[in-house]
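One predicted model, sequence on top.
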Amino acid sequence: MLESYLPILVLVAIAFAFAVGSVVMSRLVGMKKPTAVKLAPYECGMPPVGTARERVSVKFYIVAMLFILFDIEAVFLYPWAVMFKRLGMFGFIEMGVFIVILLVGYVYVWKKGALEWE
């Protein structure tokens, strides 16, 4: 029984050895010339303004979660579109129900003002 897991164990050992070896070799061989420019935080090519400890509005996270939620909708639409003819009317009705549920959720968050950026 243990013999069947041996290839997996070997693969994990090789991956671990590669990860540790990469870190150790970069420490030993890598250049160590820190300058003020290299140590400065980099954000979109713009010099940083303020501290990195500023609080971010909760609205930012809400909009991000809503984007992910409605983006996943598109992920489910692609396979449905590929299999549309094979699924027939049943698949069409099921996707219609799916889209109606998402539309109700979209209208709900719209009415709640979650998409307003003030």
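Done, it's in.

make it CA atoms for all contacts and neighbour counts henceforth
Noted.

I'd like the distance between the residue most central in space within the chain and Lys32.
Nearest residue to the geometric centre of the chain (Cα atoms, centre = their mean): Ile68, 8.4 Å. Using Cα to Cα, to the nearest Å, Ile68 is found at 40 Å from Lys32.

same deal with Val12?
31 Å.

neighbour-wise, which of those two wins?
Val12 (12 against 8; other Cα atoms under 10 Å).

following the helix or strand containing the more buried one, which helix or strand comes up?
Secondary structure from DSSP states H and E places Val12 in helix 6-29. Counting by DSSP H and E, the next helix or strand C-terminal to helix 6-29 is helix 36-39.

Buried residues in the one helix or strand Glu94 maps to, which are they?
Assigned by DSSP H and E, Glu94 belongs to helix 84-112. Residues of helix 84-112 classed as buried by neighbour count (16 or more other Cα atoms under 10 Å): Phe84, Gly91, Met95, Tyr106, Val109.

List just the nearest of those to Ser57.
Set against Ser57, the nearest of the buried residues of helix 84-112 by Cα to Cα is Val109 (17.3 Å).

And what about the closest residue to the closest one other than its chain neighbours, helix, strand or coil?
Spatial nearest neighbour of Val109, chain neighbours left out: Leu115 (7.0 Å); criterion: Cα to Cα, 6 or more residues apart in numbering. Secondary structure, DSSP: H, G, I helix; E, B strand; the rest coil: Leu115 is coil.

dropping in the other structure now:
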Amino acid sequence: MMIIGLIWALLLLVVMIMMSLSILINKKTFMDREKSSPFECGFDPQNSSRMPLSMRFFIITLIFLIFDVEITLLLPLVYMPISFTSGVSISLFIVILLVGVFYEWKEGALSWVN
């Protein structure tokens, strides 16, 4: 029992030494330029967090999530043996995907300009 306590004390000492060294060695500044710049969503971290979300960003995020889920549904179909019913279901699924893409394209949601 004494050996287990000694091992724990040694581990605690090693962890404390490593954490102290990392604090002393790091070059992180409080006002790092990259950390304080706006991220992908476009929010400025210095402003209020109650700013309205851009509808354009929201729609692009939803489209990405929808098509990301659809890709995860399509990938297992590559390894599935093709029969008549599976071929019809795969074709129907792809047609639904294409109709969705063309609808989003027609509505202008996929346009990156403006």
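In hand now; what should we look at? This is a predicted model, so every value here is computed, not measured.

hang on, the earlier thing: ok, of the buried residues of helix 84-112 of the first structure, which one's closest to Ala52 of the first structure?
Among the buried residues of helix 84-112 of the first structure, and counting by Cα to Cα, the member closest to Ala52 of the first structure is Val109, at 30.4 Å.

Going along the chain from the helix or strand encompassing Glu34 of the second structure, find the next helix or strand for me.
Glu34 of the second structure is part of helix 33-36, with elements assigned from DSSP H and E. Heading C-terminal from helix 33-36 of the second structure, the first helix or strand you meet, by DSSP H and E, is helix 55-74.

how many other residues sit next to Tyr66 of the second structure?
Slight slip there: residue 66 of the second structure is Ile, not Tyr. Count around Ile66 of the second structure with other Cα under 10 Å applied: 13.

which position in the first structure aligns with it?
Ile66 of the second structure maps onto Leu69 in the first structure when the alignment is built from TM-score structural alignment.

Same check on Phe84 of the second structure?
Structural alignment (TM-score structural alignment) places Phe84 of the second structure against Met89 in the first structure.

Can you give me the distance of that match to Ala81 of the first structure?
Applying Cα to Cα, the value for Met89 of the first structure to Ala81 of the first structure is 13 Å.

cool, and Leu115 of the first structure?
Per Cα to Cα, Leu115 of the first structure is found 28 Å from Ala81 of the first structure.

and what of Tyr106 of the first structure?
Distance from Tyr106 of the first structure to Ala81 of the first structure, by Cα to Cα: 22 Å.

One more: Ala15 of the first structure?
Distance from Ala15 of the first structure to Ala81 of the first structure, by Cα to Cα: 39 Å.

same check, this time on Phe16 of the first structure
Phe16 of the first structure sits 41 Å away from Ala81 of the first structure, going by Cα to Cα.

again with Phe18 of the first structure
From Phe18 of the first structure to Ala81 of the first structure the distance is 42 Å (Cα to Cα).

likewise Tyr42 of the first structure?
Tyr42 of the first structure sits 42 Å away from Ala81 of the first structure when distances are taken as Cα to Cα.

just Glu94 of the first structure next, same as before
13 Å.

same check, this time on Met46 of the first structure
From Met46 of the first structure to Ala81 of the first structure the distance is 42 Å (Cα to Cα).

out of these two, which sits in the more crowded spot?
Higher neighbour count among Met46 of the first structure and Ala81: Ala81, with 13 against 8, using other Cα under 10 Å.

Three-state assignment for that one, please.
Applying three-state DSSP: Ala81 of the first structure is helix.

what's the spacing between Val24 of the first structure and Lys32 of the first structure?
Computed with Cα to Cα, the distance linking Val24 of the first structure and Lys32 of the first structure is 14 Å.

Kind regards, and thank you for your time.
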